[in-house]
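**Q** structural data only, the sequence is not supplied:
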């Protein structure tokens, strides 16, 4: 069993830190504070975090670099995917254009987690706003793939509670997905167009049919196909073998609300972990909301991809 080390990085204490994306070209981790309305870039070489806001966008749900650009990104803004321009240093970023919008009839929904596959295709899902009630009360979210050639969102799954997770085993052509309200991790096969089939539950987190003390949140994968699942309310990242459905390691984080994970660093062997400082019941004490790194895991992650909008 690997002996790991957890270290808090110089970073703001986020209201709801989320969406870590490691950019190999910039050797930086991009992530967001959903309800702080900020985007961040943690520079590995400088060991420093830069933060920016975007006018008129108080809620930002993800950030992903745009292919063949050093300054353009897409972010989630409500039910829209928005392109922005940011140099990674300045305290403000600029709106460029709206890429697309979904669910015009559901003003209480917003995009949540989103990622990109090895072909540059965007995948992302929606959820009902947390302020509108218990997330388990309704399933108004939808999971989408964006068809850049047709400029259309393709529906992959309906009746989603909270769309989360998202990672690919590119070697085996498998996709892993979390709807936090299902309290499990699901696996899918992927066809040539990026559509999903052969659904299989990898692991179930319910305990004797009852809800656990956490919900599964963000997720990433290593080169050997092991999954790493953040637990909101569980102070833990679970390392899971999806082929035998076993938890092989519990990585303890000094914050209760662990939101997401991504491998990064020059060798892709550092696990970056985002956390939240504010639950909707009560604020959490520091270092809740900080960015952490986990080293010594003896694992390497896979490359995260930029979005291809062409």
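**A** Nice, I can see it. Computed from a predicted structure; not experimentally measured.
**Q** only C-alpha atoms from now on, for both contacts and neighbour counts.
**A** Noted.
**Q** quick one: list the elements packing against the helix or strand in which residue 251 is found.
**A** Per DSSP states H and E, residue 251 falls inside strand 246-252. Strand 246-252 sits against strand 236-241, with contacts defined as 3 or more C-alpha pairs under 8 Å, 6 or more residues apart in numbering; DSSP states H and E.
**Q** does residue 156 touch residue 147 like I think?
**A** No. Counting by C-alpha atoms under 8 Å, residue 156 stays clear of residue 147, with 11.8 Å between them.
**Q** let's bring in a second model and compare:
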């Protein structure tokens, strides 16, 4: 494999996160959690970035995804919001107590939106795993988590993966893709000793391999479905945060990063999006939210 790493989008995001390919607009949606920004990067036919547009919010935004009827859904400080194509808020679900916010989120195979919540100070057990269905009803599925982060599903939809960042573990659950239900208790798929830093966001490829960004680890890792490490790709920034396969063929791997607490002189590219070329695989399509 002859992958190389270049900068796809140069930006000093405080905590760039959650890239997702929007096939309806041929753009990439992502967020700056700390900056309270929803970002959309336009691409040309060869997937070179043309421009990045930011929609600012007065609160943290953990993740976003396209909606099947147009617009986006966002996991935010108080719960969830829906925005139309112009960025106007059309739906809002406040389900979190004070001191807790939504973090990473992703749409499941049935078009329902899953999000992890965490305390602002990452207090142990104060977070949880939430499900937002197509009727905009929010349910706490799994309480007692600390910093649930990257989410993803196996190609057949019968395994659900979740990163617990503070525990430095990747968990795997049995999953019913038709009813959007966890069907088993979690097992540890990747143990803490696989990381020197903190596992963060993830993407699943068409073979069922997991690609995990490592915050404070300057890397993205590929793991087989049994949790065995396949490869590690070094990145020229200390704080990679998440990754996604983008483009019509889902064959470009984009990795977001964070500039928070890093000196710009020594880390001038922190907060940018990095492109891993020739990752040797293609990604799984992430459905639009059905609500």
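**A** Here it is on my side, so go on. Just so we're clear, the structure is a prediction, and the values are computed from it rather than from any experiment.
**Q** picking that back up, quick one: the strand holding residue 251 of structure 1 to strand 236-241, angle?
**A** Strand 246-252 of structure 1 runs at 160 degrees relative to strand 236-241, counting by axes from the mean of the first three to the mean of the last three C-alpha atoms, to 10 degrees.
**Q** where does strand 246-252 of structure 1 end up in structure 2?
**A** Under TM-score structural alignment, strand 246-252 of structure 1 corresponds to residues 228-234 of structure 2.
**Q** any idea how far that stretch is from the middle of the chain?
**A** Put simply, stretch 228-234 of structure 2 sits 19 Å off its chain's centre (C-alpha atoms, centre = their mean, to the nearest Å).
**Q** hmm, who's touching it?
**A** 190, 218, 219, 220, 221, 222, 223, 224 (C-alpha atoms under 8 Å, 6 or more residues apart in numbering).
**Q** can you select the buried ones from the residues you listed in PyMOL?
**A** Command for PyMOL that selects the buried part of the contacts of stretch 228-234 of structure 2, burial taken from 16 or more other C-alpha atoms under 10 Å:
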select buried, resi 190+218+219+220+221+222+223+224
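**Q** what's the most distant pair in the contacts of stretch 228-234 of structure 2?
**A** Farthest pair in these (C-alpha to C-alpha) is 218 and 224. Separation: 20.2 Å.
**Q** next, count neighbours for residue 196 of structure 1.
**A** Residue 196 of structure 1 has 16 neighbouring residues, counting by other C-alpha atoms under 10 Å.
**Q** not counting sequence-adjacent ones, nearest residue to the corresponding residue of structure 2 for it?
**A** The alignment partner of residue 196 of structure 1 in structure 2, by TM-score structural alignment, is residue 182. Leaving aside its chain neighbours, residue 182 of structure 2 sits nearest to residue 175 (4.6 Å; criterion: C-alpha to C-alpha, 6 or more residues apart in numbering).
**Q** and the one you found, how far from residue 153 of structure 2?
**A** 9 Å (C-alpha to C-alpha, to the nearest Å).
**Q** just residue 201 of structure 2 next, same as before
**A** Residue 201 of structure 2 sits 13 Å away from residue 153 of structure 2, going by C-alpha to C-alpha.
**Q** much appreciated, bye for now.
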